[in-house]
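*Asks:* Pasting the sequence and the predicted model now:
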Amino acid sequence: MHLSAIHHVAIICADYERSRRFYVQTLGLRVIAEAWREARRSHKLDLALPDGGQIELFSFPDPPPRPSYPEACGLRHLAFRTPDLDACIAGLAAHGVAAEPVRVDEYTGRRFAFCADPDGLPIEFYEG
């Protein structure tokens, strides 16, 4: 088996338009494709990451909430690498998104900070 990269991460949101604004306008991800799937009453939005990976943003009627934050079994958080954490935090703030205080990874010495997407999914910004 040869795995070369993560192709995509799929996220289900509660409010499609609110989450679309966050991922496209706040985080600046480029839209690859967008579709309304009538049979599922679901939106599907494909977003491009700079490294070639993608985020798939889905909406479904009445999705259950996350069981806890963030130690529930399953995806803990989504992390983005950034060359400039301070600029990233400033960009979030310009869109009204508060980041948690900057921390330092005890093993790598690199700085990182978290914010939450509109549904409370932890988003990490890792400097490096």
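*Replies:* Great, that's in hand. Note that the structure is predicted; figures quoted are calculated from it, not measured.
*Asks:* C-alpha from now on. contacts and neighbour counts both.
*Replies:* Will do.
*Asks:* Would you map the helices across the chain?
*Replies:* With DSSP state H, the ranges of helices along the chain come out as 16-21, 85-94.
*Asks:* Reformat the ones you listed as JSON lines; add mean neighbour count and distance to Ile55.
*Replies:* Below are the helices of the chain laid out as JSON lines (neighbours: other CA atoms under 10 Å; distance: least, CA to CA, whole Å):
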{"stretch": "helix 16-21", "mean neighbour count": "16", "distance to Ile55": "11"}
{"stretch": "helix 85-94", "mean neighbour count": "15", "distance to Ile55": "19"}
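*Asks:* okay, now the one to match up with it:
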Amino acid sequence: MKTNGFHHVAIICSDYAKSKHFYVNILGFEVIQETFRAARRSYKLDLKVGDNDAIELFSFPDPPARPSRPEACGLRHLAFEVNDLEAIVTDLSAQGIAVEPIRLDDLTGKRFTFFQDPDGLPLELYER
């Protein structure tokens, strides 16, 4: 199988307004399209993350909780590549987002850190 990369990452949130605010206003992702699907009582928000990257943010009535910690099987975290890690950590912290201390990847020598979205989804910032 030959792929061209990721098309999108889909996230189901528990509070659509809170998650939309987080991903659009705090993380700064551009809205591509927002759709309300009445038959499903669900929103689908397409967000531009990078030049060719997207997140689909979904709302569904009463989604079940997904175990996340400690190291549950499945998606471990979503990582965003950034140019200036310290500047973004400072900005997130100023907006009340708890960010873990910056660490060094033993294998690559790159700096990284973690924070969480409103539903506790682990998000990583990885310095380019």
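*Replies:* That came through fine. Predicted model, so just to flag it, every value in this text is computed and none were measured.
*Asks:* I'd like to know which of the helices of structure 1 lies nearest to Arg66 of structure 1.
*Replies:* helix 16-21 (15.5 Å; CA to CA).
*Asks:* Measure how buried Ala54 of structure 2 is and give me the count.
*Replies:* 20 (other CA atoms under 10 Å).
*Asks:* Settle this for me: it is touching Tyr23, isn't it.
*Replies:* No. Taking contacts as CA atoms under 8 Å, Ala54 of structure 2 lies outside contact range of Tyr23: 11.6 Å.
*Asks:* where do the strands sit along structure 1?
*Replies:* 8-13, 30-37, 42-48, 54-59, 78-82, 103-104, 111-116, 122-127 (DSSP state E).
*Asks:* okay if I get those as JSON lines plus distance to Ser19 of structure 1?
*Replies:* Conversion of those to JSON lines gives the following (distance: least, CA to CA, whole Å):
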{"stretch": "strand 8-13", "distance to Ser19 of structure 1": "7"}
{"stretch": "strand 30-37", "distance to Ser19 of structure 1": "13"}
{"stretch": "strand 42-48", "distance to Ser19 of structure 1": "10"}
{"stretch": "strand 54-59", "distance to Ser19 of structure 1": "8"}
{"stretch": "strand 78-82", "distance to Ser19 of structure 1": "15"}
{"stretch": "strand 103-104", "distance to Ser19 of structure 1": "26"}
{"stretch": "strand 111-116", "distance to Ser19 of structure 1": "11"}
{"stretch": "strand 122-127", "distance to Ser19 of structure 1": "13"}
